[in-house]
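Engineer: predicted structure and sequence below. I'll ask about it afterward.
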Amino acid sequence: MKRTITVLVNNKSGVLNRMTGLFARRQYNIDSITVGVTENPTISRMTFVVFVDSMENVEQMIKQLHKQVDVLKIKDITDEAIVERELALVRVGATPQQRGEIASLAETFRAQAVDIGKESMTLQITGNNEKIEAFIELVKPYGIQELARTGVTAVNRSSKVSTDTSRLTLIN
């Protein structure tokens, strides 16, 4: 089963290496990793998408992660209301005659042309994994020359606000 785990860590050299080493020792396949500094420059957020056999394995992994010195907070957000995004840059073959066709396709997916060469176009697309996969399938006939993808980045959705404006209350 696929799980999305976020980890807040001290922003120090070597932390990522120790974290991925832990996953490797347990023989978990990491589907994607994203790491970036948070609003606090001393803290980084890591988002791991991993495939595990059972919930027991997830719980064991979280226990092992908690033992790491630089780990501040761990959360399995798979079953929560989250916003998740991924970025892909796709360079496809594009003759001048095909550019309009490709641009129209990109517009449908809210992708953007970020570079246009004599015989190719580079498109940028963000969204969930399914959207990116669908876009890639549609541009394959043009010939994908290069493809670069980030991993999944995810955060919990905001708390919902009651629609009764006479009593504005937060609902968790």
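Structural biologist: Sure thing, it's come through.
Engineer: contacts, neighbours, all on C-alpha from now
Structural biologist: Noted.
Engineer: show me what the top strand by length along the chain is packed against.
Structural biologist: Criterion DSSP state E: the longest strand present in the chain is strand 82-93. Packing partners of strand 82-93 (3 or more Cα pairs under 8 Å, 6 or more residues apart in numbering; DSSP states H and E): strand 120-127, helix 129-139, strand 144-149, strand 153-156.
Engineer: and here is the other one:
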Amino acid sequence: MEHIITALVENKPGVLARIVGLISGRGYNIETLNVGPTQDPAVSKMTLVVPGDDHVLEQVTLQVGKLIDVIGVTDVTGKRHIDRELILVEIAIDSVARRAEILDLATLFKAAVAGVSQRSVTLQMVGST
């Protein structure tokens, strides 16, 4: 089973490395990891997806919660949440016709154009797993 864990942490250098090192050092895997600032620039929010049983969840939340730079840890697996995956793909183009072909395919697959240059097109796709 996958567990979704969020942690509010101090936005300081080395915090991410300490948390990842702690989890991997205990032999647990991190499936996905996302970190971003909150409204308070001194605080970041981490979202981790950790596979394993309830024992793994308990150990990860307890151990991460003990770190000095961690403000709080929450298991949101059973709570209402939105689960999305995002991919950015940069595709090299060598002609105007190729660019048009790529943009047509983007429309077909409901991809958003994130950027266009003379040499490439960057597409963004979002979906559920």
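Structural biologist: Yep, that arrived. Small disclaimer: the values here were computed from a predicted structure and weren't measured.
Engineer: can you calculate the TM-score here?
Structural biologist: Once superposed, the chains reach a TM-score of 0.82 (TM-score structural alignment, normalised by the length of structure 2), with 127 aligned residues with a Cα RMSD of 2.0 Å.
Engineer: buried ones in the longest strand of structure 1?
Structural biologist: Applying a neighbour-count criterion of 16 or more other Cα atoms under 10 Å, one finds 84, 85, 86, 87, 88, 89, 90, 91, 92, 93 buried in strand 82-93 of structure 1.
Engineer: ok now it, how far from the chain's centre?
Structural biologist: In terms of Cα atoms, centre = their mean, to the nearest Å, the centre of strand 82-93 of structure 1 is set 9 Å apart from its chain centre.
Engineer: check which helices and strands the helix or strand just after it sits against.
Structural biologist: Following strand 82-93 of structure 1 in sequence order, the next helix or strand is helix 99-108 (DSSP states H and E). If you count contacts as 3+ Cα pairs under 8 Å, 6+ apart, helix 99-108 of structure 1 packs onto strand 112-116.
Engineer: contacts for the strand it packs on?
Structural biologist: 103, 106, 121, 122, 123, 124, 125 (Cα atoms under 8 Å, 6 or more residues apart in numbering).
Engineer: dump those residues to JSON lines, plus neighbour count and distance to residue 19 of structure 1.
Structural biologist: Below are the contacts of strand 112-116 of structure 1 laid out as JSON lines (neighbours: other Cα atoms under 10 Å; distance: Cα to Cα, whole Å):
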{"residue": "103", "neighbour count": "17", "distance to residue 19 of structure 1": "40"}
{"residue": "106", "neighbour count": "19", "distance to residue 19 of structure 1": "37"}
{"residue": "121", "neighbour count": "24", "distance to residue 19 of structure 1": "37"}
{"residue": "122", "neighbour count": "20", "distance to residue 19 of structure 1": "33"}
{"residue": "123", "neighbour count": "20", "distance to residue 19 of structure 1": "32"}
{"residue": "124", "neighbour count": "20", "distance to residue 19 of structure 1": "30"}
{"residue": "125", "neighbour count": "23", "distance to residue 19 of structure 1": "29"}
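Engineer: just give me the neighbour total for the closest residue to residue 161 of structure 1 other than its chain neighbours.
Structural biologist: Sequence neighbours aside, residue 170 is the residue nearest to residue 161 of structure 1 in space, at 5.0 Å (criterion: Cα to Cα, 6 or more residues apart in numbering). Residues near residue 170 of structure 1, counting by other Cα atoms under 10 Å, number 10.
Engineer: alright, I will stop here.
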